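> please work out how this folds:
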Amino acid sequence: MNLENIGILTFLLYISIALAQGFHLFGRLTFPRWQYRVGSFLALSGHGWLLYRYIEMPEGQNLYWLCMLSFTLWLMNIITLIASFRAQVANLSSLTFPLSAISLALVMHFAGSDIMDTKAHPGVLAHIFISMFAISLLLLASLQAIFMGLQNHLLKHHKPSAILHILPPLQAMETLLFYIIWCGVLFFSGSLLSGFFYQGPLLTSHLLPKIILALCAWVLLVSLLLGRYRFGWRGPTAIRWTLSGTTFALLSYFGTKALLF
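Below is the predicted model:
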């Protein structure tokens, strides 16, 4: 089977699971967990194979920003699938899978070239993986925050919805949100530290915007965790700070990458 056929099947799997999960959220379809897990495993297998073929080149690895964005979403889906065995996070796939399908289609049709032999520079390779894990976790946190915002809105305005019966209680959603943020901040801190060691001279026109945006994201997210610990921040405040920090983190990597390439 050629790459295009694998890409089409993976795209259709992602969209089908997302639609099924969306209908499940609104109480219009029963979607057993085993079906989500089997479908997710197949979609992730196809996505992973395609990424390998588009990233791994004879002369090195293609780190073009679209490839890295799709790789980040792939990691995020893996984290979600693994976490679904312990927590009710499968609903996030109704948002993450369409994004993954679109990113995969973009890679297959518009992938550029930004080749680097990362195997010859293990420190840089470690920095890239740590950064991708950090971004994946922060993206998950932002999607969790979006679901929390929807849930909070429905409860505040006393609007009956099947979503309220599918999602865990708001307090459990909030606890999960901060757990994901803690993990994301740990990896993001590791990404910043490894970047100082392996990204070369820092104060250059090439890296300065990325560093400033990354530091803004780190300050926002750490401030959120401190505010949670010291002042009990929660609800809309936690949602706003999560989305703001994640936006800066995404811009620090993909925004600067897209502008430079």
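
> drop to CA atoms for contacts and neighbour counts, all remaining ones
Will do.

> where do the helices sit along the stretch 51-200 of the chain?
65-83, 93-110, 122-156, 163-166, 170-198 (DSSP state H, counting those that start in this stretch).

> may I see the buried residues of the shortest one?
By neighbour count on 16 or more other C-alpha atoms under 10 Å, the buried set for helix 163-166 is Ile163, Leu164.

> cool, and stretch 195-205?
In stretch 195-205, counting by 16+ other C-alpha under 10 Å, buried: Gly195, Tyr198.

> before we move on, the earlier item: mind checking which of the helices of the stretch 51-200 of the chain is nearest Ser252?
Nearest of the helices of the stretch 51-200 of the chain to Ser252, taken as C-alpha to C-alpha: helix 122-156 at 10.2 Å.

> buried stuff in the closest one?
Buried residues in helix 122-156 (16+ other C-alpha under 10 Å): 124-128, 130-149, 151-152.

> number of nearby residues for the nearest residue to Leu192 once chain neighbours are set aside?
Distance criterion C-alpha to C-alpha, 6 or more residues apart in numbering; nearest residue to Leu192, sequence neighbours excluded, is Ala214 at 7.8 Å. When neighbours are defined as other C-alpha atoms under 10 Å, Ala214 has 25 of them.

> how about this one, so we can line them up?
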Amino acid sequence: MPVPPLTVLSLASALAYALLAYAHRSLSPVATRWALGCVWLLHLLTLVLMLFAEPARFGFAPALSVTVWLVLTVYAIESRLFPQMRARWTLAGLGTVAVLLAMSFPGQHYPELRSAWLPLHWALGIASYGLIGAAVIHAWLMQRAEKAMRQGHMPETAMPLLTLERLTFRFVGAGFVLLTATLVAGGWFSEVLNERWVWNHKTAFSVLAWLTVGILLLGRWRLGWRGRTAIRTLYLGAGFLLLGYAGSRFVLEVILHRA
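Down below sits the predicted model:
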């Protein structure tokens, strides 16, 4: 029996991510960029086959896979502008897990969409996932750099803390805008489909994420929040956002076995 192309691409992407995570220290900067580009392309091809399959399928694992690919895209662009950034092994490890999860849990079938505009709601939500995810990666890099500086191990070629902080909040702001658009689109689709706004787990966690990220940006603007306070608030908001769709769908698909 022939192996489906999606399975082949998924295994190839996961293996490429794992090899990059394992060998990143021994690769030269040029070889690393080429390897990162190849893995990025393999993952993109996997996503194209997965998202445009017939019938359409989507769930928590494909959402995580798209999110990791978006974060990798941001990192690939930024690493050219800021060669000091070092998060390849972390992203490669996340990529391996995300691709294997999407292969194992492809999600729910959607033979017919209730609205032709529904994919826009999904796209906005996934894009907000990706931007908040990029902010979390930058916050983690900022924490690591701050710890190295306090211990006196900060290399001269390391990325400046203020630059990392500025990039973090740029991604937080962009993610907040898209998350706001996602919630507005969700309410609009409810009106178009003549449905009531349902306060389920997904809606509650998404609103909590929106409030938390909004408070973070307000605290940054009015009170100058930075350091541990800002990072912990960002992690909390990202946790709520993760639970909003991926967490809720994981419980339904894997634990409760419901569509």
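
> quick one: TM-score?
These two chains, once laid on top of each other, score a TM-score of 0.85 by TM-score structural alignment, normalised by the length of the second structure; 247 aligned residues with a C-alpha RMSD of 2.4 Å.

> ok so, going back, of all the helices of the stretch 51-200 of the first structure, which lies closest to Gly7 of the first structure?
Of all the helices of the stretch 51-200 of the first structure, helix 93-110 sits nearest to Gly7 of the first structure, with 7.5 Å by C-alpha to C-alpha.

> can I get the helices of the stretch 51-200 of the first structure in TSV including distance to Arg230 of the first structure?
Compiled in TSV, these are given as follows (distance: least, C-alpha to C-alpha, whole Å):
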stretch	distance to Arg230 of the first structure
helix 65-83	28
helix 93-110	32
helix 122-156	20
helix 163-166	30
helix 170-198	14
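
> can you tell me what Ile212 of the first structure aligns to in the second structure?
The alignment partner of Ile212 of the first structure in the second structure, by TM-score structural alignment, is Ala204.

> the helices of the stretch 51-200 of the first structure: which one's closest to Arg240 of the first structure?
helix 122-156 (8.3 Å).

> to which residue of the second structure is Leu176 of the first structure aligned?
Aligning on TM-score structural alignment places Leu176 of the first structure opposite Leu167 in the second structure.

> test my guess that that match contacts His138.
Yes. Leu167 of the second structure lies in contact with His138 (C-alpha atoms under 8 Å); the separation is 7.2 Å.

> quick one: the residue lying farthest from the centre of the first structure from Met148 of the first structure, how far?
Residue farthest from the centre of the first structure, counting by C-alpha atoms, centre = their mean, is His158 at 31.0 Å. As judged by C-alpha to C-alpha, to the nearest Å, His158 of the first structure and Met148 of the first structure stand 15 Å apart.

> and if you look at Ser70 of the first structure?
Ser70 of the first structure is 25 Å from Met148 of the first structure, by C-alpha to C-alpha.

> what's the answer for His127 of the first structure, then?
Distance from His127 of the first structure to Met148 of the first structure, by C-alpha to C-alpha: 31 Å.

> what does Trp49 of the first structure correspond to in the second structure?
Using TM-score structural alignment, Trp49 of the first structure sits opposite Leu45 in the second structure.

> wait, that match touches Ser10, no?
No. Using C-alpha under 8 Å, Leu45 of the second structure is not in contact with Ser10; the gap is 9.1 Å.

> those two: who's more crowded?
Ser10 (26 against 15).

> which among the helices of the stretch 51-200 of the first structure is found nearest to Thr30 of the first structure?
Among the helices of the stretch 51-200 of the first structure, helix 163-166 sits nearest to Thr30 of the first structure (C-alpha to C-alpha), with 10.8 Å.

> which other helices and strands contact that closest one?
helix 122-156 (3 or more C-alpha pairs under 8 Å, 6 or more residues apart in numbering; DSSP states H and E).

> counterpart of Ala148 of the second structure in the first structure?
So Ala148 of the second structure corresponds to Leu154, using TM-score structural alignment.

> for that match, which non-adjacent residue is closest in space?
Computed as C-alpha to C-alpha, 6+ apart, the closest residue to Leu154 of the first structure that is not its neighbour in sequence is Pro160, at 7.1 Å.

> would you mind measuring from that neighbour to Leu75 of the first structure?
Note on Pro160 of the first structure: its distance to Leu75 of the first structure, by C-alpha to C-alpha, is 34 Å.

> among the two, which residue is more densely surrounded?
It is Leu75, of Pro160 of the first structure and Leu75, that has more neighbours when counted by other C-alpha under 10 Å, with 20 against 10.

> can you pull the contacts of the more buried one?
Counting by C-alpha atoms under 8 Å, 6 or more residues apart in numbering, Leu75 of the first structure makes contact with Met132, Phe133, Ser136.

> of those residues, which are reproduced in the second structure?
Retained contacts for those in the second structure, judged by both residues aligned by TM-score structural alignment, their matches' C-alpha atoms under 8 Å, are Phe133, Ser136.

> now the contacts of Leu75 of the first structure as TSV including distance to Phe197 of the first structure?
Listed next are the contacts of Leu75 of the first structure as TSV, based on distance: C-alpha to C-alpha, whole Å:
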residue	distance to Phe197 of the first structure
Met132	17
Phe133	18
Ser136	22
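
> of the contacts of Leu75 of the first structure, closest to Ala87 of the first structure?
Among the contacts of Leu75 of the first structure, Ser136 lies closest to Ala87 of the first structure (C-alpha to C-alpha), at 17.1 Å.
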